[in-house]
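J.: sequence and predicted structure are below.
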Amino acid sequence: MNRKSIITACLWLVVMTGCQHSNEKPSEPPYMNWQLQAAASQFSFLSTKNGDHTEEHTIRFDQGLIDQQGQLKLALDLTTVDTMIPIRDQRMRDILFEVKDFPKAYISSQLDEQMPLLKPFAVDFMLDLHGTRQSMSAQVLIQTVGDQLVVTNFEPVLVNGKDFGLDPAINQLTKIAGLRSINYEVLVDFKLVFEKAAN
């Protein structure tokens, strides 16, 4: 093959390769369009009473998703609060969360397209609790496990009940339980398990 033929062949290869790439659709970010698996997901918080006695409690997720635009929406069912003590569960439902008026807490966030997998990073989100909305941030870690997308907190998230108008209820619970104190601040941990949503 002469030099001219080699150049012509190379140009043809470049053009064909470029055409092939132009017909390929851009890949969707790995965290777009997922449905929360509520039963497999977890939400817990640590409360402290009398200054140094810490206990873990849980709340179940009601539903959640990450839509095709990367918007995260989660709902927590506050009626499912579980402290392992039934009377305390009832007091938290009725006095603290007032579930008759505020049965759920909502979390929302607009996810960035450049979020990495397997690397901790900060996510800003909005927490809607007890009729009050507050902007917050969490250090999270995203990973894929089989066909699932799993999001966990890399560090506990600090939530202050005073920011959501819960301090009067916390004071009332302190008196009812005959305690010296119940901290207004709690540390939150979570695990979100998503499966790909049907188009």
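T.: Yes, it's here. Numbers count the residues shown, from 1 in each chain.
J.: C-alpha only now, for contacts and for neighbours.
T.: Noted.
J.: which parts of this protein are strands?
T.: Here the chain has its strands, by DSSP state E, at 34-36, 42-49, 53-66, 71-82, 104-110, 121-129, 132-145, 148-153, 157-160, 185-196.
J.: residues in contact with the last one?
T.: The one in question is strand 185-196. 33-38, 40-48, 65, 147-153, 155-161 (CA atoms under 8 Å, 6 or more residues apart in numbering).
J.: next one: the shortest one
T.: Outside strand 34-36, the residues that touch it by CA under 8 Å, 6+ apart are 63-67, 149, 192-197.
J.: now the strands of the chain in TSV, with mean neighbour count and distance to residue 6?
T.: Output for the strands of the chain, formatted as TSV (neighbours: other CA atoms under 10 Å; distance: least, CA to CA, whole Å):
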stretch	mean neighbour count	distance to residue 6
strand 34-36	23	49
strand 42-49	17	62
strand 53-66	18	51
strand 71-82	20	51
strand 104-110	19	51
strand 121-129	17	50
strand 132-145	16	45
strand 148-153	19	48
strand 157-160	16	62
strand 185-196	19	47
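J.: turn those strands into JSON lines, including distance to residue 95.
T.: Below are the strands of the chain laid out as JSON lines (distance: least, CA to CA, whole Å):
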{"stretch": "strand 34-36", "distance to residue 95": "29"}
{"stretch": "strand 42-49", "distance to residue 95": "16"}
{"stretch": "strand 53-66", "distance to residue 95": "16"}
{"stretch": "strand 71-82", "distance to residue 95": "12"}
{"stretch": "strand 104-110", "distance to residue 95": "14"}
{"stretch": "strand 121-129", "distance to residue 95": "14"}
{"stretch": "strand 132-145", "distance to residue 95": "16"}
{"stretch": "strand 148-153", "distance to residue 95": "28"}
{"stretch": "strand 157-160", "distance to residue 95": "17"}
{"stretch": "strand 185-196", "distance to residue 95": "17"}
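J.: put this beside the first:
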Amino acid sequence: MKTSVSQFLSKTKFFSKVAGVVVGLAFSQQALASWHLDPLHSELHFVTVKNTAVTEVHSFRTIDGMINNQGVAVVDIDLASVNTHIEIRDERIKDMLFNVVNYPEASLSAQVDLKVLNGMKVGEIKTVPLTVDLSLHDHQQKIDTKVSVTALSDGAFQVNTLQPIIINTAQFELTDGVKALQDVAKLDSIATSIPVTAQFVFQPE
């Protein structure tokens, strides 16, 4: 039996509605997507230079963060988790530089374009300009940088700094703390410009 024109149009409208709902749900899920920082695969390092020529790389053991469904990315850094591979130096930095009793955390925040993330295929890499707000010791500074974003499997992303971000201790009133560390360690100098690099992996919620 031949399908009538009215039946054909009816079916066409039905499938169009179903397709519209499916597409709508897909975009809705993308819009509502959020990610959490994977601490096991994320790293934050900083470099110090003492006595002009001695360079050392340090890190933080504990960082946490997320990207919410509005594209707001936040990474919190536990300053008490500083790791310089020398215990007495860790304690001095926590007490004399960071003053972790009063300032336990630093934070990074940025606005991320979700269209960029949602449009990437697994293995694809993009260079993304980013303005990062760094909050440290009750001071905030905006930092313009570029990061490399790699789409991983299962909706995850890896974000890497493309070049070190230079933190000036004077902008956060940490210069006195640096001088105190220099004096207690009997050093000739400690550089007050600190290069920072990061690798963050975000897993979907």
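T.: The structure has been received and is ready for your questions. On a predicted model such as this, the values are computed, not experimentally measured, just so you know.
J.: give me the TM-score for these two chains.
T.: For this chain pair, the superposition-based TM-score is 0.84 by TM-score structural alignment, normalised by the length of structure 1; 186 aligned residues with a CA RMSD of 2.3 Å.
J.: on that earlier part again, select, out of the strands of structure 1, the one closest to residue 25 of structure 1.
T.: Of all those, it is strand 185-196 that lies closest to residue 25 of structure 1, at 18.8 Å by CA to CA.
J.: average offset between that closest one and structure 2?
T.: Superposing on structure 2 places strand 185-196 of structure 1 at an average distance of 0.9 Å from its equivalents, by mean CA distance after the TM-score superposition for structure 1.
J.: just the residues contacting stretch 135-146 of structure 2, thanks.
T.: Outside stretch 135-146 of structure 2, the residues that touch it by CA under 8 Å, 6+ apart are 98, 103, 105-108, 127-134, 161-163, 165, 171-173.
J.: whereabouts in structure 1 does that stretch align?
T.: Stretch 135-146 of structure 2 corresponds to residues 128-139 in structure 1, going by TM-score structural alignment.
J.: what's residue 191 of structure 2 aligned with over in structure 1?
T.: In structure 1, residue 191 of structure 2 lands on residue 183 (TM-score structural alignment).
J.: list the contacts for the residue nearest to that match when sequence neighbours are not counted?
T.: Once flanking residues are discounted, residue 183 of structure 1 sits nearest to residue 48: 5.6 Å by CA to CA, 6 or more residues apart in numbering. By CA under 8 Å, 6+ apart, the contact list for residue 48 of structure 1 reads 54-55, 182-183, 186.
J.: quick one on the thing from earlier: how much space between the match of residue 191 of structure 2 and residue 108 of structure 1?
T.: Counting by CA to CA, to the nearest Å, the gap from residue 183 of structure 1 to residue 108 of structure 1 is 26 Å.
J.: residue 179 of structure 1 too?
T.: In this view, residue 179 of structure 1 and residue 108 of structure 1 are 35 Å apart by CA to CA.
J.: same question for residue 82 of structure 1.
T.: For residue 82 of structure 1 relative to residue 108 of structure 1 (CA to CA), the value is 23 Å.
J.: also residue 119 of structure 1?
T.: 21 Å.
J.: and if you look at residue 146 of structure 1?
T.: 25 Å.
J.: likewise for residue 35 of structure 1?
T.: With CA to CA as the criterion, residue 35 of structure 1 and residue 108 of structure 1 are 14 Å apart.
J.: quick one: the helix ranked longest in structure 1 to chain centroid distance?
T.: Longest helix of structure 1, by residue count under DSSP state H: helix 3-23. Taking CA atoms, centre = their mean, to the nearest Å, one finds helix 3-23 of structure 1 lying 47 Å from the centre of the chain it belongs to.
J.: and for stretch 62-79 of structure 1?
T.: That offset, for stretch 62-79 of structure 1, works out to 8 Å (CA atoms, centre = their mean).
J.: structure 2: matching residues for that one?
T.: With TM-score structural alignment as the criterion, stretch 62-79 of structure 1 aligns to 63-80.
J.: and the contacts of that stretch?
T.: 31-39, 60-62, 94, 98, 100, 104-114, 202.
J.: again, only using 7 Å
T.: Contacting residues not belonging to stretch 63-80 of structure 2 are listed as 31-37, 39, 62, 94, 98, 100, 104-114 [CA atoms under 7 Å, 6 or more residues apart in numbering].
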